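Novice: Everything below, folded, please.
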Amino acid sequence: MVVINNYEEFESHLGKDMGLSQWHKIEQSQINLFADATLDHQWIHTQPERAEVESPFKKTIAHGYLTLSLIPYLWKQIVNIQNLKMEINYGIEKLRFAQAVTVDSEVRLKVSLASIANLRGVTKANISLTLEIKDEKKPAFTGEVVFLYHFI
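Specialist: Next comes the predicted model:
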């Protein structure tokens, strides 16, 4: 795990791979809870029997936004940022969904630091990321997330 205590330590990772998270299994129960939270109960996510017959994937798939919502959880497995007053999810850029994540698949996050800026004492970090799917050539998605860090 990469430990970052301040802007200078963060900046030293510019353009470098920062690591990989652990594998996370996407189970039907997680998909169903996400459907409940977002009110998105489309059958391709929540009806395994129907998906087996009608879906091109032959099983249910995770919501694209469910896979995105895993970013903070998986990111914190890779990087431990210390000495913070606050951190803010600021944006998502260049996002492309490349492949559906079927139920019971395992995913992990691969990240590098694409850019970093000191905005009057606030660190703006663009993190390039890929959500890999175990045993698949194509990732679930690629893109950049933007975080704002207020160091102490």
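Novice: CA atoms for contacts and neighbours, from now on please.
Specialist: Fine.
Novice: what residues does stretch 34-54 touch?
Specialist: Identification of contacts with stretch 34-54 by CA atoms under 8 Å, 6 or more residues apart in numbering yields Q28, I31, N32, S55, F57, K58, K59, T60, I61, A62, H63, L66.
Novice: can you pull the buried residues of that stretch?
Specialist: F34, A35, H41, I44, H45, T46, Q47, P48, A51 (16 or more other CA atoms under 10 Å).
Novice: Kindly check the end-to-end length of it for me.
Specialist: 22 Å (CA to CA, to the nearest Å).
Novice: mind listing the helices in the protein by residue range?
Specialist: Assignment of helices within the chain using DSSP state H yields the ranges 7-11, 28-38, 43-46, 48-54, 64-69, 71-78.
Novice: Switch the ones you listed over to CSV; also include distance to M1.
Specialist: Below are those laid out as CSV (distance: least, CA to CA, whole Å):
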stretch, distance to M1
helix 7-11, 13
helix 28-38, 26
helix 43-46, 33
helix 48-54, 37
helix 64-69, 21
helix 71-78, 5
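Novice: Identify whichever of those lies nearest to S21.
Specialist: Ranking the helices of the chain by proximity to S21 (CA to CA) places helix 71-78 first, at 5.4 Å.
Novice: That closest one: how far from the chain's middle?
Specialist: 7 Å (CA atoms, centre = their mean, to the nearest Å).
Novice: list the buried ones in that helix?
Specialist: Neighbour count says helix 71-78 has I71, L74, W75, I78 buried, by 16+ other CA under 10 Å.
Novice: again, but for stretch 104-118
Specialist: So, applying 16+ other CA under 10 Å, buried residues of stretch 104-118: S105, E106, V107, R108, L109, K110, V111, S112, L113, A114, S115, I116.
Novice: One more, please, to line up against the first structure:
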Amino acid sequence: MDEEGAMDTRILSTVDAVLAAIGREIGVSEWLLIEQSRVDAFAAVVGDFQWIHCDPARAAKESAFGGTIAHGALTLSLVSTLREDLRGTRIELNAKMGVLYGYNKVRFVSPVPVGSRIRLRQTLADAKLVKPGVFEMQFKETVEVEGKERPALIVEAINRKFLD
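Specialist: Next comes the predicted model:
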């Protein structure tokens, strides 16, 4: 840890180092504030203007959530942003590119109220060479809501690195 209590970053730069990290927590991101403007912008992009997301006055009166909430798909899409801010371990393989290959499982466990902060907790669940030059990693990713016991999202994400 450094002087401010932040976790030192550990770099995994070889396939063997990544394989040795299977089952370990990779890191935790900083908190990200979910603002109404972000929810509204997402609604405009995807065309989902449901009042529980975009009408704060109505949501405050009629919603069981007590106000507007982020779209589940917005929360899922923010995993990529949160992933860039992980503190702990970074996987930096010598690769031409990396891609999100897909998801095995996505669960929206609880809502993300507008005005709350979220962060990502990531664990390396599995890793393997799927064919020469293609290394696949499966991550268990949990989006936490500050001050809430239950997470907002649990996802099993699959990423592939195309090695040099």
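Novice: Would you give the TM-score for this superposition?
Specialist: The TM-score (TM-score structural alignment, normalised by the length of structure 1) is 0.94; 152 aligned residues with a CA RMSD of 1.3 Å.
Novice: that older thread, using TSV, please lay out the contacts of stretch 34-54 of structure 1 together with neighbour count and distance to K134 of structure 1.
Specialist: Shown next, in TSV, are the contacts of stretch 34-54 of structure 1 (neighbours: other CA atoms under 10 Å; distance: CA to CA, whole Å):
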residue	neighbour count	distance to K134 of structure 1
Q28	19	17
I31	21	18
N32	19	22
S55	16	21
F57	15	16
K58	15	18
K59	21	17
T60	26	17
I61	25	15
A62	24	15
H63	22	17
L66	17	17
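Novice: Just the closest of those to T142 of structure 1, please.
Specialist: After measuring those against T142 of structure 1 - CA to CA - the closest member comes out as L66, at 14.4 Å.
Novice: what's the closest non-adjacent residue to the alignment partner in structure 1 of F135 of structure 2?
Specialist: By TM-score structural alignment, F135 of structure 2 lines up with T123 in structure 1. Closest residue to T123 of structure 1 apart from its sequence neighbours, by CA to CA, 6 or more residues apart in numbering: Y149 at 5.0 Å.
Novice: Specify, as a residue range, where stretch 39-54 of structure 1 falls in structure 2.
Specialist: Using TM-score structural alignment, stretch 39-54 of structure 1 pairs with 47-62 in structure 2.
Novice: Point to the residue nearest the middle of structure 2.
Specialist: V79 (2.5 Å; CA atoms, centre = their mean).
Novice: If we ignore the residues flanking it in sequence, what's nearest the aligned partner of it in structure 1?
Specialist: Taking TM-score structural alignment, V79 of structure 2 has I71 as its aligned residue in structure 1. Using CA to CA, 6+ apart and skipping the chain neighbours, the partner closest in space to I71 of structure 1 is L109 (7.5 Å).
Novice: Would you check that the one you found makes contact with Y73?
Specialist: No: the criterion here is CA atoms under 8 Å, and L109 of structure 1 misses it with Y73 at 9.7 Å.
Novice: thinking again about what came up before, can you find the partner of the residue nearest to T123 of structure 1 in structure 2?
Specialist: So Y149 of structure 1 corresponds to K161, using TM-score structural alignment.
Novice: list the contacts for its match?
Specialist: By CA under 8 Å, 6+ apart, the neighbours of K161 of structure 2 are L93, A95, K96, M97, G98, V99, V134, F135, E136.
Novice: repeat for V112 of structure 2
Specialist: Each residue near V112 of structure 2 by CA under 8 Å, 6+ apart is listed here: I34, I69, A70, T75, I118, V145, A152.
Novice: Let me know the closest of those residues to F108 of structure 2.
Specialist: A152 (5.9 Å).
Novice: Show the residue spans covered by the strands in structure 2.
Specialist: 10-12, 25-28, 32-33, 87-91, 95-108, 117-131, 134-145, 153-163 (DSSP state E).
Novice: With respect to L19 of structure 2, which of these lies nearest?
Specialist: Nearest to L19 of structure 2 among the strands of structure 2 is strand 117-131; the distance by CA to CA comes to 6.1 Å.
Novice: tilt between that closest one and strand 153-163?
Specialist: 40 degrees (axes from the mean of the first three to the mean of the last three CA atoms, to 10 degrees).
Novice: do you know how far the residue of structure 2 most remote from its centre is from W51 of structure 2?
Specialist: The outermost residue of structure 2, judged against the average C-alpha position, is K61 (30.4 Å), by CA atoms, centre = their mean. Distance, K61 of structure 2 to W51 of structure 2, using CA to CA: 11 Å.
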